[in-house]
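Chemist: Provided below for reference: sequence and predicted model.
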Amino acid sequence: MALKPIRLTRIDETHRDSHTRLCADDHCLFLYEKTSGRDYTFSKSNNLISNLKKPVTSNANVLSYKRNAISKCAADLRASLRPEWLRIATLVPIPPSKAPSDPAYDNRMEQVCRLIVDGQDVRNLVIQNTTMVANHARGTADRVTVEELLAVYSIDESLANPAPNVIGIVDDMLTAGTHYRAMHTVLSDRFPDATIIGIFVARRIFPDD
């Protein structure tokens, strides 16, 4: 049975202990919950995220699962976001861990954003030209920090005009909230008058949750 879209849920005080890098006034929304430490067979949302994150260097059969997951995420977000908000918003995907010159560069979230609504304002406003180890490939004690991301994030000034009024930072997974916090910092410094929210396909939960 297909995974049914649900309404976007806002991160509030009942969730915040799981996303320790978020600030109290961060406005972040998610669709699904992915259980940490469980594989793709555990739940439909675990399966969706697993397929979405399949490496771009995989074989054609595996990549077909990835393409289906990209389409699914876009359709579910489109069904959950208000059309009137989408008409005024600029969607900004969080950069992947690999630099654009890396053969493993994976712009899956840009693809999701561009599929949400044809003609939607999608901009890679924040660029990361240095390849970093993805968080899911790091040890628990070696997770990337906000400061490390701020050191490699920059605004692509060629895409900065017109200045966005409403920004939706879009990513597949909300874990600690590190990438979102770094993105928010860079974007709010450059566009201080913009309203910024975070939109996530899923948030990480633990089995005991």
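Modeler: That came through fine. Numbering: from 1, shown residues only.
Chemist: alpha carbons only for contacts and neighbour counts from here, please
Modeler: Noted.
Chemist: all strands for the protein, in order.
Modeler: Listed in chain order, the strands found in the chain under DSSP state E are 9-10, 28-35, 89-93, 121-122, 126-128, 153-155, 166-174, 195-205.
Chemist: from residue 187, how far out is the closest residue to residue 195 other than its chain neighbours?
Modeler: In space, residue 195 comes closest to residue 166 once its chain neighbours are excluded; the distance is 4.8 Å by C-alpha to C-alpha, 6 or more residues apart in numbering. Between residue 166 and residue 187 the computed distance is 11 Å (C-alpha to C-alpha, to the nearest Å).
Chemist: neighbour-wise, which of the two wins?
Modeler: Set side by side, residue 166 and residue 187 show unequal neighbour counts under other C-alpha atoms under 10 Å, the larger going to residue 187 at 21 against 18.
Chemist: list the residues that contact the more buried one.
Modeler: Under the criterion of C-alpha atoms under 8 Å, 6 or more residues apart in numbering, the contact partners of residue 187 comprise 126, 155.
Chemist: where's it relative to residue 104, distance?
Modeler: Noted for residue 187: a distance of 26 Å to residue 104, by C-alpha to C-alpha.
Chemist: and here is the other one:
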Amino acid sequence: MRAIRDVAAAIRLNLMPEALATTLFVPIPSSKGPTHPDFDPRMLQIAQGIGQPARAAELIKAIGDRPAFHENNEPRDPVVLMQQLQVSTSPLPPTSERIILIDDMITTGCSYRACKNLLEAQYPDVPVFGLFVARRILPNPFAAFDIHDAPC
């Protein structure tokens, strides 16, 4: 729970207060539904933890369970994933000037593209952005790269 609070606080601290009031945070849905033992509600908890005046909503839900992308080698296709998701038909809060999709990792961008496409089709006048939370920090592959040694 501490990590969830820390991430929500970091998001809150790094956005302008006036932007928070007009932003709707939407978690990218877990690959498992709420009744599955591997269901992961952390992205929703982070979105809700950002707090007022920001708002959070589960606008996209999975239709059934599916294999997590990081657990299989199947090709990732946003069009196929879109068929496994359902977008809300509810109107957005009137102050929603932008939607920020939140996910815990970006590998290929498939989930983000699928969710962004669904939201843009349902709410065409509201821009959709992505925010991705890293669970761990990987070594920088360019740390030893010296720009002065690069060929021109």
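Modeler: That came in fine, so what should we check first? From a predicted model like this one, the values you see are computed outputs, not experimental measurements.
Chemist: after superposition, what is the TM-score?
Modeler: The TM-score (TM-score structural alignment, normalised by the length of the second structure) is 0.81; 140 aligned residues with a C-alpha RMSD of 2.2 Å.
Chemist: what's the match for the residue nearest to residue 195 of the first structure in the second structure?
Modeler: In the second structure, the residue paired with residue 166 of the first structure is residue 98, using TM-score structural alignment.
Chemist: residue 127 is in contact with its match, correct?
Modeler: Yes: under the criterion of C-alpha atoms under 8 Å, residue 98 of the second structure makes contact with residue 127 at 5.1 Å.
Chemist: counting neighbours, what do you get for residue 85 of the first structure?
Modeler: Other residues close to residue 85 of the first structure by other C-alpha under 10 Å number 11.
Chemist: measure it to residue 129 of the first structure for me?
Modeler: Between residue 85 of the first structure and residue 129 of the first structure the distance, using C-alpha to C-alpha, works out to 31 Å.
Chemist: before we move on, back to that, now the strands of the first structure as CSV including distance to residue 109 of the first structure?
Modeler: Shown next, in CSV, are those (distance: least, C-alpha to C-alpha, whole Å):
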stretch, distance to residue 109 of the first structure
strand 9-10, 19
strand 28-35, 14
strand 89-93, 6
strand 121-122, 11
strand 126-128, 13
strand 153-155, 17
strand 166-174, 6
strand 195-205, 10
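Chemist: closest to residue 99 of the first structure out of these?
Modeler: Of all these, strand 126-128 sits nearest to residue 99 of the first structure, with 6.2 Å by C-alpha to C-alpha.
Chemist: what residues does that closest one touch?
Modeler: 92, 94-97, 99, 152-156, 183, 186-187.
Chemist: could I get the full set of helices for the second structure?
Modeler: Per DSSP state H, the second structure has helices spanning 2-13, 17-20, 42-49, 78-82, 110-122. These are given in chain order.
Chemist: winner for burial among those helices?
Modeler: Among those, helix 42-49 has the highest mean neighbour count (mean count of other C-alpha atoms under 10 Å), at a mean of 21.
Chemist: what's the residue closest to the geometric middle of the second structure?
Modeler: Note on the second structure: the residue nearest the mean C-alpha position is residue 102, at 2.2 Å, using C-alpha atoms, centre = their mean.
Chemist: quick check: that one touching residue 132?
Modeler: Yes: here residue 102 of the second structure reaches residue 132: they are 5.8 Å apart, a contact under C-alpha under 8 Å.
Chemist: which neighbours do the two share?
Modeler: Counting by C-alpha under 8 Å, 6+ apart, residue 102 of the second structure and residue 132 have no common neighbour.
Chemist: quick one: map residue 156 of the first structure onto the second structure.
Modeler: The equivalent of residue 156 of the first structure in the second structure is residue 88 (alignment by TM-score structural alignment).
Chemist: verify the stated contact: its match with residue 57.
Modeler: No: with contacts counted by C-alpha under 8 Å, residue 88 of the second structure stays clear of residue 57, the gap being 9.7 Å.
Chemist: what sits up against stretch 99-113 of the second structure?
Modeler: Contacts of stretch 99-113 of the second structure from elsewhere in the structure, counted by C-alpha under 8 Å, 6+ apart, are 23-28, 43, 47, 76-78, 81, 115-116, 126-135.
Chemist: among the residues you listed, the buried ones, what's the ChimeraX command?
Modeler: Selection of the buried residues among those in ChimeraX, burial being defined by 16 or more other C-alpha atoms under 10 Å:
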select :23,24,25,26,27,28,43,47,78,81,115,116,128,130,131
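Chemist: now the aligned partner of residue 122 of the second structure in the first structure: how far from residue 74 of the first structure?
Modeler: Using TM-score structural alignment as the criterion, the counterpart of residue 122 of the second structure in the first structure is residue 190. Counting by C-alpha to C-alpha, the gap from residue 190 of the first structure to residue 74 of the first structure is 27 Å.
Chemist: residue 87 of the first structure too?
Modeler: The span separating residue 87 of the first structure from residue 74 of the first structure equals 16 Å under the rule C-alpha to C-alpha.
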